[in-house]
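Visitor: Sequence isn't available, so here's the structure alone:
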């Protein structure tokens, strides 16, 4: 009999790959932080002896959800300025609040709060973009989850850096400091075309090519952004990035709400990825991204929450459901973006965008054991005819009971094992008083 660390017995296992597969009464076997087998439960216990067995008779096991775009520290600004369009929200509320309050401690405390929220909602990895990435890294490691940490770059000064070169220098220093951490990776994160000039983009491209790093950028989020690009550069932002050589398989374009068919064709041809943030786009009245057309073009589309300041939840169950419903409503096709595809967008597609599809995003032997258990035995989820459909249309983050990252339990019976919720609440209250 082979030795294992953990065997998780579940009512259903949803591997994500292959699509639509549902494994009834199966177990996931974990050893040395990896999935080593997925077998019918009796066979798993016949072949493996584990230090620990977890029995989840009403649960579906899915891969850890991957939040492809957020600004985690902005959890401390949740609800600060609601019901406003993007640029008014940024210029008159968010940027002034950041100028007054953002510091390393702000970022650490806000990121810890976000990690707690995400872990309890089944998110095991997030792609971040914010200031003081060293504080983000420290918080992520304390939480026990994963992050792709954006080395943010802008041309204007903030409390974090005075100019583009300083942003780059500090970001790369942080990357070097945490290079050995298996839960962390890094991206170059130029904020947006309207905050970064051509010379800076050139430096970002050089570093991305030399260090093989993804480029994570807001792109064509609003019509105002496009109009500003036309006025300042006589180019739409996407065309400008293409002319500068930034389009390629390492580009993660966030939002991409306003794309023409020829632009989608270019993104597909270049192998770019899109982080779709449906709730944030609706709340800021930015528009509805043409996801059905993006997928038809063959673009890899993942799902992001954006920040709690513009969403106001870091909830990928909500985002999956909304993405699927918007695709149906805007296309007039009830079969557009079916449930299995929405789940894939929140898992394997996000892993692919981050260059991690060989390690994460699906439940397969050999992959790292990032696993989420969703209980479907409550009255609000009964009866259950189609478990994948239920995960997208009926279940919510409140049904997540257990979470493992690299085989280590981080949430158990809805309780965080790595972070103190009372401590986080106290710090959130302290920051509320300061910001208010």
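Guide: Cool, the structure landed. Keep in mind it's a predicted model, so treat the numbers as computed, not measured.

Visitor: from here on, contacts and neighbour counts on C-alpha atoms
Guide: OK.

Visitor: Run through who's touching stretch 239-253.
Guide: Identification of contacts with stretch 239-253 by C-alpha atoms under 8 Å, 6 or more residues apart in numbering yields 198, 201-202, 205, 213-219, 233, 267, 270-275, 353-354.

Visitor: do stretch 255-275 as well
Guide: For stretch 255-275, contacts defined as C-alpha under 8 Å, 6+ apart pick out 68-69, 218-223, 238, 247-254, 276-277, 281, 286-290, 293-294, 297-304, 353.

Visitor: Do you have the strands of the stretch 251-400 of the chain handy? List them.
Guide: Counting by DSSP state E, counting those that start in this stretch, the stretch 251-400 of the chain has strands at residues 251-255, 273-276, 300-303, 371-375, 400-405.

Visitor: Against which helices or strands is the fourth one packed?
Guide: Other elements packing on strand 371-375 under the criterion 3 or more C-alpha pairs under 8 Å, 6 or more residues apart in numbering; DSSP states H and E are strand 48-63, strand 400-405.

Visitor: out of these, nearest to residue 335?
Guide: With C-alpha to C-alpha, the closest approach to residue 335 among the helices and strands packed on strand 371-375 belongs to strand 48-63: 22.5 Å.

Visitor: just checking, next helix/strand downstream of the closest one?
Guide: The helix or strand immediately downstream of strand 48-63 is strand 65-70, counting by DSSP states H and E.

Visitor: what angle separates that following strand from strand 251-255?
Guide: With axes from the mean of the first three to the mean of the last three C-alpha atoms, to 10 degrees defining the directions, strand 65-70 sits at 80 degrees from strand 251-255.

Visitor: which residues are in contact with strand 65-70?
Guide: 122-129, 254, 275, 277, 302-307, 316, 346-347, 350-351, 361, 372.

Visitor: still on that earlier bit, the contacts of stretch 239-253, buried ones only, as a ChimeraX selection?
Guide: Buried subset of those, written as a ChimeraX selection, criterion 16 or more other C-alpha atoms under 10 Å:
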select :201,205,213,214,215,216,217,218,219,267,270,271,272,273,274,275,353,354
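
Visitor: Take this one as well and set it beside the first:
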């Protein structure tokens, strides 16, 4: 399967001409909601934001207006952690504990899914993201298939290429392979899509490989992400050299020694935190860990629904924010979440925060939306480019319609989005860098044909998985 003629030229409408987008509500995130507001876009950049009545008539008279009507117009959502290539596994890995869940996922991904399957899954995953108002994705990938799909469909994203190797003896080979892959993929970077690296997790990456990956990231200025402090089993593995992960490695003849430190402290000792990485999950962290994270300038992505479904616990979001850590929201893969709806993540973040703190509305809707937009942008190092509706930023916009059943009245658009529309809102309009990718609730024609073909093939791939499930692994 080859990349279509979309790379470097997004699949949506032209981004060059000036257009004024108006809506009943404009939600800049960086400022108070604006009733009957507008956003002026030219050459893919936001040129003006405000109440339409305050816009100079010489501009309104000269610029085409696209009225989005009864809708909230806001910055595109930033999904700071995805695994798009696993979209085929939605609803497939139910009823496993975490170790068996990981083992089964690895076997199925390796033995049953081809590269073409992974590209198709990534396209369908991006279609779901666009449908739910997500314009930027930070994807952790073993195959790099999501990078191809991002280029084709015109979205913004980072593809963190994973590296594995729990045996220190594998380090030189693993880092050489990663460096070669990154060199090839980085040649395809655009203003929208870039490649990064991801040493997977402490139970799949040796300390030597963590250190080598950190050196590579520093030398080549590569973004980095790492799964960390996700489970009790991981903490036992790092701190005590014990538990399910240790037993599995020891069965393979790989020595496991207790580190007598937290997973976060391990990353710091290996030079990873100095790279200001994106720390995925960070559930089992304390104030000492978070002080270390803040001091190094590392960032965190909070995945409340995936964390809950896998039984890992509730991340201390309140303490992260108190320490001044940049925090975004992520859905994780649909293999552990079943859907990619960032407004639902925002709602769940508010609810879990209230449960943890015992204080109702201790994380309010406006803060939750900030995490889903500006927070995610900051966590990915893109805060100067996206995340708010401010003059000079890229026109990554999304509109959520309000004229749907059982929504009104709207007293506060942020509350409506987070607590009324979460889990069911579908975007009526989406643009990335000014290029329109969704209009009237439908993906633009060029992208739709690509996605439809992938969806058809995805169903066939799912049929193979179902046969494997009934037959069982060999």
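Guide: In hand now; what should we look at? None of these values were measured; they are calculated from a predicted model.

Visitor: Quick check: TM-score for this pair?
Guide: Overlay of the two chains. TM-score (TM-score structural alignment, normalised by the length of structure 1): 0.93; 426 aligned residues with a C-alpha RMSD of 2.0 Å.

Visitor: Now restrict the contacts of strand 65-70 of structure 1 to buried residues only.
Guide: 122-129, 254, 275, 277, 302-307, 316, 346-347, 350-351, 361, 372.

Visitor: Now intersect the residues you listed with the helices, please.
Guide: Per DSSP state H, helices hold the following members of these: 316, 350, 351.

Visitor: Look up how far residue 264 of structure 1 lies from residue 243 of structure 1.
Guide: 16 Å (C-alpha to C-alpha, to the nearest Å).

Visitor: I meant residue 189 of structure 1, not that one.
Guide: 21 Å.

Visitor: Give me the more crowded residue out of these two.
Guide: Taking neighbours as other C-alpha atoms under 10 Å, residue 189 of structure 1 and residue 264 compare with residue 189 leading, 25 against 22.

Visitor: Could you look up the SS state of the counterpart of that one in structure 2?
Guide: With TM-score structural alignment defining the correspondence, residue 189 of structure 1 maps onto residue 198 in structure 2. Put simply, residue 198 of structure 2 is strand when judged by DSSP: H, G, I helix; E, B strand; the rest coil.

Visitor: list the contacts for residue 198 of structure 2?
Guide: Residues in contact with residue 198 of structure 2 (C-alpha under 8 Å, 6+ apart) are 140, 160, 161, 162, 163, 224, 225, 226.

Visitor: Looking at the ones in helices among the buried ones among the contacts of strand 65-70 of structure 1, which one is closest to residue 229 of structure 1?
Guide: Nearest to residue 229 of structure 1 among these: residue 350, at 28.2 Å, using C-alpha to C-alpha.

Visitor: which stretches of the stretch 101-250 of structure 2 form helices?
Guide: With helices called from DSSP state H, counting those that start in this stretch, the stretch 101-250 of structure 2 shows them at 115-131, 145-153, 171-186, 207-220, 232-240, 244-251.

Visitor: counting contacts, what elements does the second one pack onto?
Guide: Spelled out, it's helix 145-153 of structure 2. So helix 145-153 of structure 2, by 3+ C-alpha pairs under 8 Å, 6+ apart, packs with helix 115-131, strand 156-163, strand 193-199.

Visitor: closest to residue 455 of structure 2 out of those?
Guide: Closest among those, using C-alpha to C-alpha: helix 115-131, at 6.3 Å.

Visitor: okay, the closest one sits on what stretch of structure 1?
Guide: Counting by TM-score structural alignment, helix 115-131 of structure 2 corresponds to 104-120 in structure 1.

Visitor: Mean distance of the matching stretch to its aligned residues in structure 2, please.
Guide: Once fitted to structure 2, stretch 104-120 of structure 1 is off its aligned match by 0.9 Å on average (mean C-alpha distance after the TM-score superposition for structure 1).

Visitor: how distant is that stretch from the center of its chain?
Guide: Its chain's C-alpha centre and that of stretch 104-120 of structure 1 lie 14 Å apart, by C-alpha atoms, centre = their mean, to the nearest Å.

Visitor: quick one: contacts of it?
Guide: 72-76, 124, 131-132, 135-136, 138-140, 143, 145, 314-315, 397-398, 400-401, 403, 410-411, 414-416, 419, 421, 424, 427-428, 431.

Visitor: swap in stretch 132-139 of structure 2?
Guide: Counting by C-alpha under 8 Å, 6+ apart, 76-84, 129, 146, 155-160, 340-342, 380, 396-400, 425-427, 430-432 sit against stretch 132-139 of structure 2.

Visitor: rerun at 7 Å
Guide: 76-84, 155-160, 341, 396, 398, 425-427, 430, 432 (C-alpha atoms under 7 Å, 6 or more residues apart in numbering).

Visitor: Same check on stretch 355-375 of structure 1?
Guide: For stretch 355-375 of structure 1, contacts defined as C-alpha under 7 Å, 6+ apart pick out 15-17, 30, 33-38, 58-64, 122, 124, 347-348, 351, 399-407.
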